[in-house]
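Asks: This is a predicted model, with the sequence first.
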Amino acid sequence: MTLLAGIPAVQAQQPGKASTVTTTAPRHTNRLVNATSPYLLQHAHNPVDWWPWCDEALALARRDNKPIFLSIGYSACHWCHVMERESFESDDIARVLNEHFVSIKVDREERPDIDDLYMKATVLYNQGQGGWPMSVFLTPDLKPFVAGTYFPPESRYGRPGFKQLLLEIARVWREDRDRVRAGAESLADAVRRYASIEPGSELIPHATLAALAGALVKHFDPVKGGIVGGGTNKFPPSMAMDIMLRVYLHSLAPDDSGQVRPRRELLECIETTLDHMAHGGIYDQLGGGIARYSTDVDWLVPHFEKMLYDQALVTSIYLDAWQLTRKPLYARVAREICDYVIADLQSPEGGYYSTRDADSEGVEGKYYVWSKAEVLNELGPRDGELFCAYYDVTEAGNWEGTNILNVPRGLDVVARLHKIEPAELERILAASRARLLAVRARRVPPHLDDKILAAWNGLMIAAMARTACVLGEPRFRESAVRAADFVLTHMQADGGLLRSCRKGIAHTPGFLDDHAFFIEGLINLYEATFDLRWLDQAARLTEVVMRRFRDERDGGFFFTADHAPHILVRSKDADDGAIPSGNSIMLMNLLRLSILLDRRDWHAEAERLMRAFQKRVTDHPFSAERMLAAVDFYHARPREIAIVAPVPGPAPDPLLKIVWQTYVPNKIVVGVVGDPQAAARRIPLLADRNPVDGKPTAFVCENFVCKRPTTDPRELERLLAPPVERR
């Protein structure tokens, strides 16, 4: 809906690289110099008289009756920084902004509530398009009346110039304010309707998963994998592949008619995608870690930023796929991503940083690309030529005259072409990677957004804990413990979590996703350690969510706490996008904790949540992949696995290895460390469970029926193993 004549709706831009760092003394300093957000600090020396989002700025707009220019972005957003260089560093444009507007800058990662609300307005205003930078003009009472993304300083690309836009909005506000307010009220009403969720009366049907999986297959690239959309960009479809893998597993069991109809096409889509991602430029072949997305359909040219949440989500799907297929590549990628996070994104105090940017020295990807001459100079002619052959390094380059490392051919193929044994080639490549990684470390690194977000830390803690269990590597468990301890020590106030922490300063009351994601991390950490303190903290924070975020009338949870101020509408969302929704994760948390702690009230609350979003999910399943994973957990009935061992006595490691290396997506795992009576009092699944014959023992129950206890890892594997597809 275009509310002002002559101001067209604008199209979304993709996020990208950050701005360069100035080395001269700044000519200007504004209020953002006192911010903690790295993104806001990047704008602290613009001539624009920026405000952070605060009561003082909002009061100023009301007092002076000025419209608000709201600019929302994040530190790794390319077009955010293009607009900064072109417009916000312009004295001419700054004069217009400072005279006619109250200008407010928001880091969307610190204030996802503000970002979500005004993104809804932007999408409505632009007929389905949105993105960052988000440029929204508000009345003093915070109602949007014009919304867009990137504007060039002068008219081009079919867009009005930013200065022209500012002057026109200032004129209309001055001369026709009633029409502006009427348009703002209309858009605000549309946002309220868009944000409203009509509850259903039934639970979300289990059949929704299979229907979604079948629809997803039609959107997957059969050659390179990934979801084919309207453009060339491909994002790692982690949550979609989770649903497809679950449906494939169900297809290996007899259906209601007694027939077995394996959905092999689902597994083929997943393997094709994971193989090409692992071998593509989107994956850092030297240092590990996954980039935000690929700008081409071949996964070759990434947008080079590395987001913490992507590392967590991608790690999890590689672990799932390894459990089912046992492909060594998948375990290696999961291991390398977690090692990358520990090396580059974990603070000395334990918390995980948010983002490693895409550019260094003002050039996107410069840190990651190579010329053939560089490679040969560092590795010598023999090893260098082998490295170049395997990683697609040529004189001409594969991207803008440089080379993005990728693996277009298998190890055996390259070994055969160069008349070398595959094992010897792998040894040379491993040594070469280590040498080039050391060389790369001496380059100017991309900008690090070193704020620590509770929500994203929760996702990474959950992934780290799972990786420790599945791969049997304790360093990942230790990393997760350090991160959880950091959040619990430094990011709490009034019993709940705080959203963000940087340089020892934590602030902003946590939102639903901060609590939900962190609770998930704590539950995974309990299963990885059997330490009751993590389960106790998960239960305590769940009580906080129930008190502060619960929708008493319709079920589900609001994004903001009951005591937090909200703008226009108190949002309650279940859409899974780049990251899952808080309601999706909270549904799984409630289901898991209801079994772990025998909390039937939380099981009932999970059912209320499903009814609250039943219509939304069944109408829009593509936006509910993570919620549907929890729906699968509910309908498929999780296996309850208790591991007990004599104290003192042999460790239960052989049994735990089977539990964690088998693909059983719907399971609860409990065990005893220390006092067995204390554990049994807290966790009913451990009551009356004693080791058999003085040996570590596994108890497996499913659908209200318990199997015979076993001390034999092979028997446990038989109990847990998925059906084998008959070819």
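Replies: Noted; the coordinates are in hand. What you are looking at is a predicted structure, and each value in this text was computed from that prediction instead of being measured.
Asks: only C-alpha atoms for contact and neighbour calcs from this point on.
Replies: Will do.
Asks: Go ahead and flag the most central residue of the chain.
Replies: Centroid check for the chain by Cα atoms, centre = their mean gives Y309 as the closest residue, at 3.2 Å.
Asks: Looks to me like that residue is in a helix.
Replies: Yes: applying DSSP: H, G, I helix; E, B strand; the rest coil, one finds Y309 inside a helix.
Asks: OK, contacts around it?
Replies: Listed by Cα atoms under 8 Å, 6 or more residues apart in numbering, the contact set of Y309 reads 354, 456, 459-460, 579.
Asks: Give me the contact list for stretch 550-569.
Replies: So stretch 550-569 is in contact with 113-114, 117, 142-143, 188, 192, 195, 199, 509, 511-513, 545, 548-549, 570-573, 582-583, 605, 608-613, going by Cα under 8 Å, 6+ apart.
Asks: Presented hereafter is structure B, for comparison with structure A:
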Amino acid sequence: MNRLKDATSPYLLQHADNPVDWWEWSDEAFAEARRRDVPVLLSVGYAACHWCHVMAHQSFEDGETARLMNELFVNIKVDREERPDIDAVYMEATQAMTGQGGWPMTVFATPDGEPFYCGTYFPRPQFRALLQAVDKAWREQRDDVVGQGRQVVEALTQRGPEPAGAEPPGAERLAHAVGVLAQSYDGARGGFGGAPKFPPSMALEFLLRHHARTGDDRALAMAAHTLEAMARGGMYDQLGGGFARYSVDAEWIVPHFEKMLYDNALLARVYAHWWRLTGTPFARRVALETCDWMLRDLRTPEGGLASALDADSEGVEGKYYVWTPTQLREVLGADDGAYAERLFEVTGTFEHGSSVLQLLADPDDPERYERVRTALLEARSHRVPPARDDKVVAAWNGLAVAALAECGALFDRPDLVTAAEEVARLLVDVHERDGRLVRTSRNGVAGSHAGVLEDYADVAEGLIALHAVTGDPKHVRLAGELLATVLERFQDGRGGFYDTADDAERLFRRPQDPTDNATPSGQFAAAGALLSYAALTGADWHRERAAEALSPVTPLAEKHARFAGWGLAVAEAHLAGPAEIAVIGPRDDGRTRALHQTALMATSPGAVVSVGEPGATGVPLLEDRVLVDGAPAAYVCQGFVCRLPVTTPGDLTRELRRQLDS
């Protein structure tokens, strides 16, 4: 009996027809393992995971392998994107036992959930042999194998929090972190370290903020080079926009082709901030194309954004995206086909003579380039597309709200702001109840899994960014409700935060990890949202908690700055104030709009913006602000101590510079 047919997760539904007797994660599954006195086989993955599909085709769809699994184990399938808490604690055990991790993750555990043997992908012959070996060990050497696993569990459970400094990093430590990043920086190709290369979104945000505060040209150069190299290589979809998960090589040429919402939301925002800092037209184009891709390919009928696109189509990784010279000529004709072959570096960079498209230089003939790109995109639309994981994840949609709102405001694209409002509305209407969040929804129906720390923090961050653009005070109120839950339910009593609430399901270890992964760590994301909320409301308690949550950045910055990028970026905001900008004036007055746009263009790290009519209430930063001689005015403040109001964009820009220099 396969119990996944009623699952809400697209990943679990992919396995609903397997001959494996799958269970969803549940007390009943572990009770069945106790009844049968057999181990649990826990398989964790996600819908866009290429090697998850490979293992499924090789093993989980194979009758003989399924027979062994069903006979010897209780088999539980978990979507890591729905249950990041389960994924986190078992991945920690997998890394402790094997020295590495990845997906699919394959864990053998006792009926009490304690892992005793862990791994990742196994080809079918090895997997079958492993099933039989684990069964034999369970029957004949149970005390030994379970005891070894229990030692790992006890070590993880008893491990204290990461060493923390007494306070957030100051200017000297942040400058040192730039140097640490420079040590692993690839000066020839951009990025950090060697292959595979992942988009270092959070570290790039830190480098941009550091340059804005200090003028450090080295920080800007590393960020700009990496941002350009990523978007010119094959990891970026040169036809449709949007970034793949990572590059398998150090040159950003051949991607692992799945496209994730979280990567693209983070990157759209970073490219927009690069443009805001430098005015680089390339940055503007990439930011907008990435936003357009999110809305075109991930938007759900309910107004949210789906999680990901698969790497495979028709069972072949990358088939949807790659081209041969012959295919170019079939679509474009001989002349334009040859032009596209040169322009997009179609030289056999992938497999079987096909190529991932690159754009290593801006085209000399923009009109021809646009005609060719449009024609190829249209032709590609008739290929079989990759499958879409259409569940809506609260945290990642929160990141997208921030990106869409800021790009819409900075680039005069009100449709993007409208889309951000629609995503926020879905999060509030479907995911939120009385300050509590559920992790996922699908088809407009909330899932059953509780939100984790990153959900609360990233949704609050998105709502605060949306308020800066729209001025709607309800977004600040809602962010405050979510952050109240963070402070009530997630604090660890030592200044940090657990990744799950105090009333969440108990696992063998309560997950807590302050380091960034593919997305900002929950703790650093919470610090950022708390800091911004404090700047809008004057809530000293929130600012103090933000500062405490940043303390792990200090030791991480010493040697591991790549894994604390978001914490470093928030620390830049903390050191810069952050700036608080209140704009008061009639919304239909062009002078108000000009001041508001200037405020949104502020490069002071983490600056918060609020705009409202005279007499506005609901956001303390706006209260008691008045017009100046009947004209709209802007107030630049820090800690609710404000400079004299100004009435022109030029004066506002100068006041912001003075605030940053003070």
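Replies: Now that the structure is in, tell me what you want to look at. Please read all numbers here as calculations on a predicted model, not as lab measurements.
Asks: hmm, back to that, and the residue nearest to the centre of structure 1, what's its match in structure 2?
Replies: When structure 2 is aligned by TM-score structural alignment, the residue opposite Y309 of structure 1 is Y262.
Asks: about what we covered before: so which of the contacts of Y309 of structure 1 belong to strands?
Replies: The strands, defined by DSSP state E, take in nothing from the contacts of Y309 of structure 1.
Asks: would you turn the residues you listed into a markdown table with neighbour count and distance to R332 of structure 1?
Replies: Output for the contacts of Y309 of structure 1, formatted as a markdown table (neighbours: other Cα atoms under 10 Å; distance: Cα to Cα, whole Å):
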| residue | neighbour count | distance to R332 of structure 1 |
| --- | --- | --- |
| S354 | 22 | 23 |
| W456 | 26 | 23 |
| L459 | 29 | 20 |
| M460 | 30 | 17 |
| I579 | 18 | 23 |
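Asks: Just the closest of the residues you listed to C501 of structure 1, please.
Replies: Nearest to C501 of structure 1 out of those is S354 (Cα to Cα; 10.6 Å).
Asks: roughly how far apart are the closest one and P237 of structure 1?
Replies: According to Cα to Cα, to the nearest Å, S354 of structure 1 stands 20 Å off from P237 of structure 1.
Asks: same deal with L209 of structure 1?
Replies: Distance of L209 of structure 1 to P237 of structure 1, computed by Cα to Cα: 16 Å.
Asks: between those two, who's got more neighbours?
Replies: Using other Cα atoms under 10 Å, the more surrounded residue of L209 of structure 1 and P237 is L209, with 23 against 19.
Asks: Show me what that one lines up with in structure 2.
Replies: Alignment note (TM-score structural alignment): L209 of structure 1 maps to L174 of structure 2.
Asks: Would you confirm that that match belongs to a helix?
Replies: Yes: counting by three-state DSSP, one finds L174 of structure 2 located in a helix.
Asks: quick one: contacts for it?
Replies: Counted by Cα under 8 Å, 6+ apart, L174 of structure 2 has contacts 210, 557, 568, 572.
Asks: Just to be sure, T273 of structure 1 is in a helix?
Replies: Yes: looking at T273 of structure 1 with three-state DSSP, it is inside a helix.
Asks: Identify the residue nearest the aligned partner of Y293 of structure 1 in structure 2 in space, chain neighbours excluded?
Replies: By TM-score structural alignment, Y293 of structure 1 lines up with Y246 in structure 2. Of all residues not flanking Y246 of structure 2 in the chain, F198 sits nearest, at 4.5 Å (Cα to Cα, 6 or more residues apart in numbering).
Asks: In structure 1, what residue corresponds to that neighbour?
Replies: In structure 1, F198 of structure 2 lines up with F235, judged by TM-score structural alignment.
Asks: wait, its match sits on V297?
Replies: No: using Cα atoms under 8 Å, F235 of structure 1 is not in contact with V297; the gap is 9.9 Å.
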